[in-house]
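Participant: Have a look at this fold, sequence not included:
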């Protein structure tokens, strides 16, 4: 039987994971009940573009796994949760460190569970704002997930 990682352990692992470490991405917090996470992209030499602003790929990467990880842990082992699609809309140049926050309400999780239990699949969409240190909006990321209840095993 596979043991479940605590939010604190997952945060530690993600903070040394090469794609995040190399891009300057740091997970600042993941709440104990998996309903909140905050991530920072520290602007530096390795994630700055030709114009001296945050590299778009790093902005996009900082939003990648969080809703999937949060929902996987909230819904439990009876559900399959995958990223289905994502897009990014750049609003203003990221000239400083940038941050994003991920939130899930109990109502959202209950609704997702209800839809996944009734339908063959459910594909909710989430919007994540990336903001700079002064609170200016840098980009919006749109995430679409695929959630499905696992088939019950025959006895």
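Facilitator: Good, I have the coordinates. As the structure is a computational prediction, the values presented were derived from the model and not from experiment.
Participant: C-alpha only now, for contacts and for neighbours.
Facilitator: Will do.
Participant: Grab the most central residue of the protein for me.
Facilitator: The centroid of the chain falls nearest to residue 66 when counting by CA atoms, centre = their mean (2.3 Å).
Participant: residue ranges of the strands in this structure, please?
Facilitator: Assigned by DSSP state E, the chain shows strands spanning 25-30, 36-41, 79-90, 98-103, 125-132, 137-149.
Participant: try this one side by side with the last:
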């Protein structure tokens, strides 16, 4: 598996048609893959019937990032998949909304320990989506599947 640089992956994701069309933009991917910042501008392609952010676009802006971050942080010896996701809406999103994904070394160590003998582990992670005023718009809950590859 080729490990792309954060800068290259950011460029690829920002040009990926589903994100480009929805107005989703990756603003930053940390060199150590432990932080990703994403934003979504309200536009004609991502507003719903009442003129606020379409819920599917809010979820889409968060969909792949925890999986990508874990894949890059854990390395080739691990299988990482998205298993489940849910979104909880707190208020209508207008203007620009953003999400900041974070992983820390404690979380990574916990995953490594729980999967050391080849067991699967289903970490539950969450990210908040905020508007420009800092108000909470939605919370996305993600369950990932992580397992150390056999023979590693």
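Facilitator: Right, received. Where do you want to start? It should be emphasised that the depicted structure is a prediction, and the values quoted were computed from it without experimental measurement.
Participant: Adding distance to residue 8 of the first structure, write the strands of the first structure out as TSV.
Facilitator: Output for the strands of the first structure, formatted as TSV (distance: least, CA to CA, whole Å):
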stretch	distance to residue 8 of the first structure
strand 25-30	7
strand 36-41	11
strand 79-90	21
strand 98-103	16
strand 125-132	22
strand 137-149	24
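Participant: These: which one's closest to residue 116 of the first structure?
Facilitator: For residue 116 of the first structure, the closest of the strands of the first structure is strand 137-149, at 5.3 Å, according to CA to CA.
Participant: Which elements pack onto that closest one?
Facilitator: Contact here means 3 or more CA pairs under 8 Å, 6 or more residues apart in numbering; DSSP states H and E; on that basis strand 137-149 of the first structure packs against strand 79-90, helix 106-118, strand 125-132.
Participant: neighbouring contacts of it?
Facilitator: Defining contact as CA atoms under 8 Å, 6 or more residues apart in numbering, one finds that strand 137-149 of the first structure is touched by 60, 63, 68, 78-94, 98, 112, 116-117, 119-132.
Participant: Mean per-residue distance, that strand versus the second structure.
Facilitator: After superposition onto the second structure, strand 137-149 of the first structure sits on average 0.3 Å from its aligned residues (mean CA distance after the TM-score superposition for the first structure).
Participant: With mean neighbour count and distance to residue 15 of the first structure as added columns, please give the strands of the first structure in TSV.
Facilitator: TSV is the format used below for the strands of the first structure (neighbours: other CA atoms under 10 Å; distance: least, CA to CA, whole Å):
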stretch	mean neighbour count	distance to residue 15 of the first structure
strand 25-30	21	6
strand 36-41	21	10
strand 79-90	16	21
strand 98-103	21	15
strand 125-132	18	19
strand 137-149	20	21
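Participant: of all these, which lies closest to residue 12 of the first structure?
Facilitator: Nearest to residue 12 of the first structure, of these and by CA to CA, is strand 25-30 at 8.1 Å.
Participant: With the second structure overlaid, how far apart is that closest one on average?
Facilitator: Relative to the matching residues in the second structure, strand 25-30 of the first structure has an average distance of 0.2 Å after the fit, by mean CA distance after the TM-score superposition for the first structure.
Participant: Remind me what that strand packs against, helices and strands.
Facilitator: Other elements packing on strand 25-30 of the first structure under the criterion 3+ CA pairs under 8 Å, 6+ apart are helix 7-16, strand 36-41.
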